[in-house]
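# got a structure for you, letters missing:
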């Protein structure tokens, strides 16, 4: 069990010393068991499992507007955290996990983070540790169990099962796993590139360990407004109106999206080393060879999507009638199952200059010229599919200078309303869920 930051730092340093990690970029021809289909140019694994690199075409209003490669991973993975009360304090069983795309190799991960191909051992590796706590007759008490999306810009309709189970019995701990109190996990959310994306999405869905029912002043108006945002049923918009607004936003989206062969993607080219946009912007697909001493499989090779630059995600928050509200936008993304989910107030893909944002409503916030920054941390995205994909996550508090009346694609919601929506899938996108996990660290 790890109870303090100092104890965590010692365990974390030990995990770095104990690991043998190496990630080397290689040409596509050196990827074991990965092949380009001669008819389509799609890149896939000989087993037919894991994922494929395919092409995507987007029509807006009936007119073709965008072509790009995309990761198609139809199987549903499992992201799970085991929790347990130890001495009356809720603890999470967290893992020090290496992923080939991580900028710093090791990151704090859920108890289980595995694709179906992984945990059914298509790779012929070792079994997934602690999977029996989530699946089968011996699993723990289910507290959260919901399908959620992943990056709509880079995945085709990707979903993962986000699950939290509670156990009462003892669990034998592997060296890469430790019980951490939930409040410590949330404190670690303030450290750059430490808590990984898969942990953040599960943490965002946890409906417990929130402020108790009695508001006690925290000494600041922000803390009190945030606490009320968790507790009160009072909100600017009732939940029924929020659902109607969101449904209308989805019906108004006139995008048509379909998979196409990689060879049919316009303005992208394939070399021996990469699939890249001809202009050198956006992202590229590369190949890597991996060695990891503590994974189910010790060596493997695979493609990764490598962004060019860093993303930005900002929640604008403000008190409305003394209750903190978060400003979400109904955001279309090409790879989402329903095309539209609720995203942060500002969400910029890599390579987009915040100072060049066209929308006058959020331009000043994106450029950092408005509000008080309450949270500001750079966090990594999915290290198993993306190579060093980083996002700067911010929570920015504004006051009366920022309007309550907002454009039709934006809506103010309380934390309580967002938590209620997270009981169901396909309402909040992965960036909004990551930011909500960051908000949880602010009280």
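On my side now, so go ahead. Here the structure is a predicted model, which means the values were calculated and not measured.
# only C-alpha atoms for contact and neighbour calcs from this point on.
Fine.
# ok so residue 424 is a helix residue?
No. Residue 424: not assigned to a helix; according to DSSP: H, G, I helix; E, B strand; the rest coil it is coil.
# pretty sure it is touching residue 144, no?
No. Here residue 424 does not reach residue 144: they are 10.0 Å apart, not a contact under C-alpha atoms under 8 Å.
# if you count surrounding residues, which of the two has more?
Between residue 424 and residue 144, counted using other C-alpha atoms under 10 Å, residue 144 has the larger neighbour count: 19 against 14.
# am I right that the more buried one is in a strand?
Yes. Applying three-state DSSP, one finds residue 144 inside a strand.
# wait, it sits on residue 203?
No. Using C-alpha under 8 Å, residue 144 makes no contact with residue 203, being 10.1 Å away.
# helix, strand, or coil at residue 392?
Residue 392 falls in the strand class when you classify it by three-state DSSP.
# what's the nearest residue to it if we skip its chain neighbours?
Closest residue to residue 392 apart from its sequence neighbours, by C-alpha to C-alpha, 6 or more residues apart in numbering: residue 378 at 4.2 Å.
# part of a helix, is residue 436?
Yes. Counting by three-state DSSP, residue 436 is located in a helix.
# just to revisit the earlier point, who's in contact with the residue nearest to residue 392?
Listed by C-alpha atoms under 8 Å, 6 or more residues apart in numbering, the contact partners of residue 378 are 192-193, 390-393.
# residue 59 now?
Contacts of residue 59 (C-alpha under 8 Å, 6+ apart): 65-66, 255-257.
# again, only this time at 7 Å
With contacts defined as C-alpha atoms under 7 Å, 6 or more residues apart in numbering, the neighbours of residue 59 are 65, 255-257.
# ok, the residues you listed vs residue 56, which is closest?
residue 257 (7.1 Å; C-alpha to C-alpha).
# in which helix or strand does the closest one reside?
In this structure, residue 257 sits in strand 255-260 according to DSSP states H and E.
# now stretch 302-322, how far from the chain's geometric center?
10 Å (C-alpha atoms, centre = their mean, to the nearest Å).
# okay, pairing it with this:
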């Protein structure tokens, strides 16, 4: 991975200000929040996916290789379910093997930006995915694998895809490849893009224009703003020396410290160079090794008629589903999916340090990452897995998160993970403010300012998907009343 240049984190000052102004726009005449949910419910009547579980051997268009046990599509496209062998010397769990999704294609997750009445709006889509626990969720303008937008499925073309495949004809704001779940995907990457347009854009059925301020309010609703939208929103260059003045810092308190954290680099407790050096040192010292193996060879996993599952009944299963869809490029299909056992927890501890909000980030190794480790939330786990793991696998600081006084919990919402590959995968996302002066010293953790995280996200593979979701949630608290 190339080193970050001196322009690390640099953004166009005017763009950052316009984004901040959109954050302050808590409503819009294009799609008023008062009518949004009625509009969304109306779309759900004609845009839907209905997934029915089926035996693994009955997934039409997919086959199990008799030599390896790997599950793949007959076209050779989309993805395969394979095995992975992991060695992690010195860790609480030093070795294991597991199924994993191998999807080498780089998809596109893209949001169109356009200014209306002097305010930037995002073109969002009400999209159904077979794995969503509630059917329809709010998605980016485009959410498509390469196989989908290349029409391997022989379905309709992906709406608005031309704006992202020909982004240079417009105004790219963000264009960066990012990882996805490193525990379930092997080296999966998607291109996270935001493109501003000035010409007229036809508003298709199932799409709406929303300000960032509106999206931030909707993020507080369980299972509404989907994972792909959250990761793209997190990659927006929403930082710069002018941003605090726009968001407001005069009233003090949490909101003011968050605004200052989006500002000047000199306000961070750890300089940029120290954060980068720490990440490089951790990656260089990592002894985690992974090897793709035949699915037949994964130990302690058993394939039955209905699912491939761990013998403990924990972690996750690989299942098959048949999907009937309305308002999608294809009306029906079948596929394998990962079904997690239990709701995850992803939590950030945040603290005001000299009046600037910092988040406690950990350097976390996951077997599917391209480069050993990425920055993750303070806590990232699935508590239901603990009975099948060594006692040392319990995350640090989990008790501080779960035992936090309600007045210290700044964000607490259950949100879905990617519904195209995961069946009913949900994570409880929390942001907890700790008292000034509390110390959480550990070599795998660093206090990091928001503008530093935003700067890292202008490059690939520095923040994992859970951290990006939480950064989007943290930004959603920007511009709030002074009572925060």
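All right, it came through fine. Small disclaimer: the values here were computed from a predicted structure and weren't measured.
# highest neighbour count among the contacts of residue 59 of structure 1?
Using other C-alpha under 10 Å as the neighbour test, the contacts of residue 59 of structure 1 are led by residue 257, with 20 neighbours.
# what number of residues lie near the alignment partner in structure 2 of residue 142 of structure 1?
The alignment partner of residue 142 of structure 1 in structure 2, by TM-score structural alignment, is residue 172. Residue 172 of structure 2: 18 surrounding residues under other C-alpha under 10 Å.
# same question, residue 430 of structure 1
Here the number of neighbours of residue 430 of structure 1 (other C-alpha under 10 Å) works out to 25.
# now do the same end-to-end measure for stretch 113-130 of structure 2.
27 Å (C-alpha to C-alpha, to the nearest Å).
# tell me the residues of structure 1 aligned with it.
With TM-score structural alignment as the criterion, stretch 113-130 of structure 2 aligns to 83-100.
# could you list which residues are in contact with the counterpart of residue 126 of structure 1 in structure 2?
Residue pairing (TM-score structural alignment): residue 126 of structure 1 is matched to residue 156 of structure 2. By C-alpha under 7 Å, 6+ apart, residue 156 of structure 2 lies in contact with residue 329.
# tell me which element residue 156 of structure 2 falls in.
Assessed by DSSP H and E, residue 156 of structure 2 sits outside every helix and strand.
# please apply the same query to residue 257 of structure 2.
According to DSSP H and E, residue 257 of structure 2 maps onto helix 253-261.
# that helix vs structure 1, average offset?
On superposition with structure 1, the average gap between helix 253-261 of structure 2 and its aligned counterparts reaches 0.8 Å (mean C-alpha distance after the TM-score superposition for structure 1).
# from residue 220 of structure 1, how far off is the residue mapped onto residue 42 of structure 2 from structure 1?
With the correspondence set by TM-score structural alignment, residue 42 of structure 2 lines up against residue 14 in structure 1. Separation of residue 14 of structure 1 from residue 220 of structure 1 (C-alpha to C-alpha): 39 Å.
# between these two, point out the one with more neighbours.
With neighbours defined as other C-alpha under 10 Å, residue 14 of structure 1 and residue 220 compare such that residue 14 has more, 13 against 8.
# name the helices or strands packed onto the helix or strand encompassing the more buried one?
Assigned by DSSP H and E, residue 14 of structure 1 belongs to helix 5-18. Contacts defined by 3 or more C-alpha pairs under 7 Å, 6 or more residues apart in numbering; DSSP states H and E place helix 5-18 of structure 1 against no helix or strand at all.
# residue boundaries of the helices in the stretch 1-150 of structure 2?
13-24, 33-44, 146-149 (DSSP state H, counting those that start in this stretch).
# now residue 108 of structure 2. Nearest residue, chain neighbours left out?
Nearest to residue 108 of structure 2 is residue 191, by C-alpha to C-alpha, 6+ apart, at 4.9 Å.
# ok, that neighbour - contacts?
106-109, 175-178.
# what is the end-to-end distance of stretch 374-392 of structure 1?
When the termini of stretch 374-392 of structure 1 are compared using C-alpha to C-alpha, they are 13 Å apart.
# quick one: it aligns where in structure 2?
Here stretch 374-392 of structure 1 aligns to structure 2 at residues 410-428, judged by TM-score structural alignment.
# what about the helices in the stretch 151-300 of structure 2?
With DSSP H, counting those that start in this stretch as the criterion, the stretch 151-300 of structure 2 has helices spanning 161-165, 212-218, 227-234, 243-247, 253-261, 272-285.
# between those helices, which one is nearest to residue 199 of structure 2?
helix 161-165 (11.3 Å).
# pull the number of nearby residues for the nearest residue to residue 93 of structure 1 once chain neighbours are set aside.
Once flanking residues are discounted, residue 93 of structure 1 sits nearest to residue 179: 4.5 Å by C-alpha to C-alpha, 6+ apart. When neighbours are defined as other C-alpha under 10 Å, residue 179 of structure 1 has 22 of them.
# ok, the counterpart of residue 179 of structure 1 in structure 2 - contacts?
Counting by TM-score structural alignment, residue 179 of structure 1 corresponds to residue 209 in structure 2. Counting by C-alpha under 7 Å, 6+ apart, residue 209 of structure 2 makes contact with 30-31, 121-124.
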